[in-house]
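Undergrad: A structural model of the following input is requested.
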Amino acid sequence: MTALALTGSPLWYASRAGGTLALLLLTATVVLGIAAGGRAAPRRIGRFEIGLLHRNLSVLTLVFLIAHVVTAVLDPFVHLGWTVTVVPFGASYRPLWLGLGTVALDLLLAVLVTSAVRSRIGARRWKAVHLLAYAAWPVALFHGVGTGTDTRLSLQLWLYAGCLMSVVGAVWWRLAKSGPGRVGGRLVAAVTAAAVPVLLAAFLAAGPLQPGWAQRAAATIALHLGGGR
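TA: Next up is the predicted model:
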């Protein structure tokens, strides 16, 4: 564990806890949406109950995500402004990795807003935007791995591995249960499910698991600002 993790402020711990819980809840939401969709939907549980659970998990995800964002901004160590919570890659502290978190938040907010006006925009448009929640999950995962100062901890690595395997397993379950048709979509899903674990493992081996990753990740500040602080 780094010195920051040992001497971090209560806001740092709250931000990390909120982010971790948000990732777990987002993973559960995505897994439920994938595994229970289409022909893979369990027959013993009604679609209403599944939909209700899915919505409740989504709301809880946003609650902890907002807690994660607010505590990160209030933490005096990183000096973040409120603008970077909605405008990606504008932070002076690890702009790339924090920017990924902002992208994930924006995608989830788009889903929330369109869900509130679903009757006005129509089910087809709402469904198209709703798919952004699935795109937000890998972005959020790489955000947590890249910017988290506790990524090298065994517990955190197992947590990331559990989230990854849960989503990949859900995708393969859905593919196994799906009927004929939509070959292109199934092929994209299969390739993506196979590629994400490989990319994450390669990234971990070359980046966060190597000594000095915190300094290298922060080095993008100089590039971002056109020079040093």
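
Undergrad: Please make it C-alpha for all contacts and neighbour counts, starting now.
TA: Will do.

Undergrad: following the strand or helix carrying residue 66, which helix or strand shows up next?
TA: Using DSSP states H and E, residue 66 falls within helix 47-74. Going down the chain from helix 47-74, the next helix or strand is helix 95-116, by DSSP H and E.

Undergrad: Check which helices and strands the helix holding residue 66 is in contact with.
TA: With contacts taken as 3 or more CA pairs under 8 Å, 6 or more residues apart in numbering; DSSP states H and E, helix 47-74 sits against helix 10-35.

Undergrad: elements contacting the helix it packs on?
TA: Against helix 10-35 (3+ CA pairs under 8 Å, 6+ apart) you get helix 47-74, helix 132-147, helix 154-177.

Undergrad: and among those helices, the most buried is which?
TA: Comparing these by mean neighbour count (mean count of other CA atoms under 10 Å), helix 132-147 comes out on top with a mean of 21.

Undergrad: picking that back up, now the helices and strands packed on helix 10-35 as JSON lines including distance to residue 30?
TA: Below are the helices and strands packed on helix 10-35 laid out as JSON lines (distance: least, CA to CA, whole Å):
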{"stretch": "helix 47-74", "distance to residue 30": "9"}
{"stretch": "helix 132-147", "distance to residue 30": "6"}
{"stretch": "helix 154-177", "distance to residue 30": "7"}
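
Undergrad: for the ones you listed, which one sits closest to residue 104?
TA: Judged by CA to CA, the one of those that comes nearest to residue 104 is helix 132-147, at 4.6 Å.

Undergrad: what comes into contact with the closest one?
TA: Applying CA atoms under 8 Å, 6 or more residues apart in numbering, the external contacts of helix 132-147 come out as 19-20, 23, 26-27, 30, 94, 97-101, 103-105, 107-108, 110-111, 151, 160, 196, 200, 204, 208, 217.

Undergrad: one more to put side by side:
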Amino acid sequence: MVIDPIHTIAAAVGFASMFFLWLAIILGLSLARGWTMTSMKHSSLLALHGSMALIGLTLGIVHGFAQLAPADKTVHLIDVVVPFTNAVDPFGIGVGVIALEIMTALAISMTMQKLMGFHRWRALHSLAYAAYTLATGHILISGSETGGPVITVIVLIPWLIMVGLWMTGTASKEDKEGMADKFTTRLRGKLTTVQVDPIVCARFGFCEQEAPEVFQLRGDGQLAYQTVVADNQVDAAVAAVRACPARAISIEMGTSASVGMSGLRAAMQEQAAAPAPQTNGNYPTNEFSRIRTNGRR
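TA: The predicted structure is shown next:
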């Protein structure tokens, strides 16, 4: 049997694409769950996540169009653009095309985060797990190199790791949201204050979309926020805590008091040794976003 060198190169590029896309998804999970926020800067992790995704997507596109090069011409241009049109392997190639198109849409959506809003953007971004699943199916169905059990297991292991981490993170997120709902009820009628860590804050503006009365992303790129939250703004403030991908916002509940609105305070980008001065309590430590009761978590 004569092995087409072009097919071999295209297959190698496809496997490399899957590796980088898997890394991007795992890094994305770390960003969403805040697993590495204490050991790695959010901006560094976000840059690494974007780089892995871009490399993986680029290699995936090269892999797809490289199928047009072999002399047997079993794949045509329409087959790598429109799903399920290939005459030889419509389903296997079709799911691969859908996976690549979803990932391309997700890459484009990165430029429209603020326009879409955090929740819509995050819901769209969750399709990355489905896209990787489809890409795994594409390899198992169409990949001539995956006929043996060893290669099949090697292909399935990253997918199983991704699913396991996603399920673990989802359960943890539901527990945290349930706890946050209980705290929201307890915050009512109390003196509720907001603090933003300027070292961690990445100025995405998702907090402003959730609670525009509390947070404002200024024209100079700095985040301004109300240090004291009115009772009717507690729900929005808690939603902003959940939405913040950098885990930079904390909410503190004090004793019962009448709530007066303070002026906007800016979370300036400064060095850790000289944090922005605050007037409502001590400046929070550089941890995950949290809701605190009387100074205790």
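
Undergrad: Which of the contacts of helix 132-147 of structure 1 are buried, as a PyMOL select command?
TA: With 16 or more other CA atoms under 10 Å as the criterion, this PyMOL line picks the buried residues out of those:
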select buried, resi 19+20+23+26+27+30+94+97+98+99+100+101+103+104+105+107+108+110+111+151+160+200+204+208+217
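
Undergrad: what range in structure 2 does the helix holding residue 66 of structure 1 sit on?
TA: Counting by TM-score structural alignment, helix 47-74 of structure 1 pairs with residues 42-69 of structure 2.

Undergrad: how far out from the middle of the chain is that stretch?
TA: With CA atoms, centre = their mean, to the nearest Å as the basis, stretch 42-69 of structure 2 stands 16 Å off its chain's centre.

Undergrad: How about stretch 4-22 of structure 2?
TA: For stretch 4-22 of structure 2, the distance to the chain centre is 25 Å (CA atoms, centre = their mean).

Undergrad: That stretch corresponds to what range in structure 1?
TA: Following TM-score structural alignment, the aligned partner range for stretch 4-22 of structure 2 in structure 1 is 9-27.

Undergrad: buried sites along that stretch?
TA: 11-27.

Undergrad: quick one: contacts of it?
TA: By CA under 8 Å, 6+ apart, the residues outside stretch 9-27 of structure 1 that reach it are 5, 57-58, 60-65, 67-72, 74-75, 137, 140-141, 144, 148, 163, 166-167.

Undergrad: other SSEs contacting the helix or strand that residue 236 of structure 2 is a member of?
TA: Residue 236 of structure 2 belongs to helix 234-243 when assigned by DSSP H and E. Helix 234-243 of structure 2 is packed against helix 149-187, helix 206-210, strand 249-256, with contacts defined by 3+ CA pairs under 8 Å, 6+ apart.

Undergrad: aligned partner of residue 140 of structure 2 in structure 1?
TA: In structure 1, residue 140 of structure 2 lands on residue 145 (TM-score structural alignment).

Undergrad: Report the contact partners of residue 208 of structure 2.
TA: 214, 215, 216, 217, 240.

Undergrad: cool, residue 77 of structure 1 as well?
TA: Neighbours of residue 77 of structure 1 in contact, by CA under 8 Å, 6+ apart: none.

Undergrad: What distance do you get for it to residue 70 of structure 1?
TA: The gap separating residue 77 of structure 1 from residue 70 of structure 1 is 14 Å, by CA to CA, to the nearest Å.

Undergrad: Then residue 45 of structure 1?
TA: Noted for residue 45 of structure 1: a distance of 37 Å to residue 70 of structure 1, by CA to CA.

Undergrad: can you check residue 197 of structure 1 too?
TA: According to CA to CA, residue 197 of structure 1 and residue 70 of structure 1 sit 30 Å apart.

Undergrad: Ok, residue 164 of structure 1 next?
TA: 26 Å.

Undergrad: cool, and residue 177 of structure 1?
TA: Residue 177 of structure 1 is 41 Å from residue 70 of structure 1, by CA to CA.

Undergrad: Residue 90 of structure 1 now?
TA: Distance, residue 90 of structure 1 to residue 70 of structure 1, using CA to CA: 16 Å.

Undergrad: With residue 7 of structure 1 instead?
TA: 20 Å.

Undergrad: and residue 52 of structure 2, what does it touch?
TA: 20, 21, 23, 24.

Undergrad: can you do 6 Å?
TA: With contact set as CA atoms under 6 Å, 6 or more residues apart in numbering, residue 52 of structure 2 has these partners: 20, 24.

Undergrad: repeat for the one 4 residues further on
TA: For residue 56 of structure 2, the set of contacting residues under the criterion of CA under 6 Å, 6+ apart consists of 17, 20, 21.

Undergrad: let's see it at 8 Å
TA: Per CA under 8 Å, 6+ apart, neighbours of residue 56 of structure 2: 16, 17, 18, 19, 20, 21.

Undergrad: Residue 85 of structure 2 now?
TA: With contacts defined as CA under 8 Å, 6+ apart, residue 85 of structure 2 is in contact with 78, 79, 94.

Undergrad: TSV please, covering those and showing distance to residue 250 of structure 2.
TA: As requested, the contacts of residue 85 of structure 2 are exported to TSV (distance: CA to CA, whole Å):
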residue	distance to residue 250 of structure 2
78	51
79	50
94	46
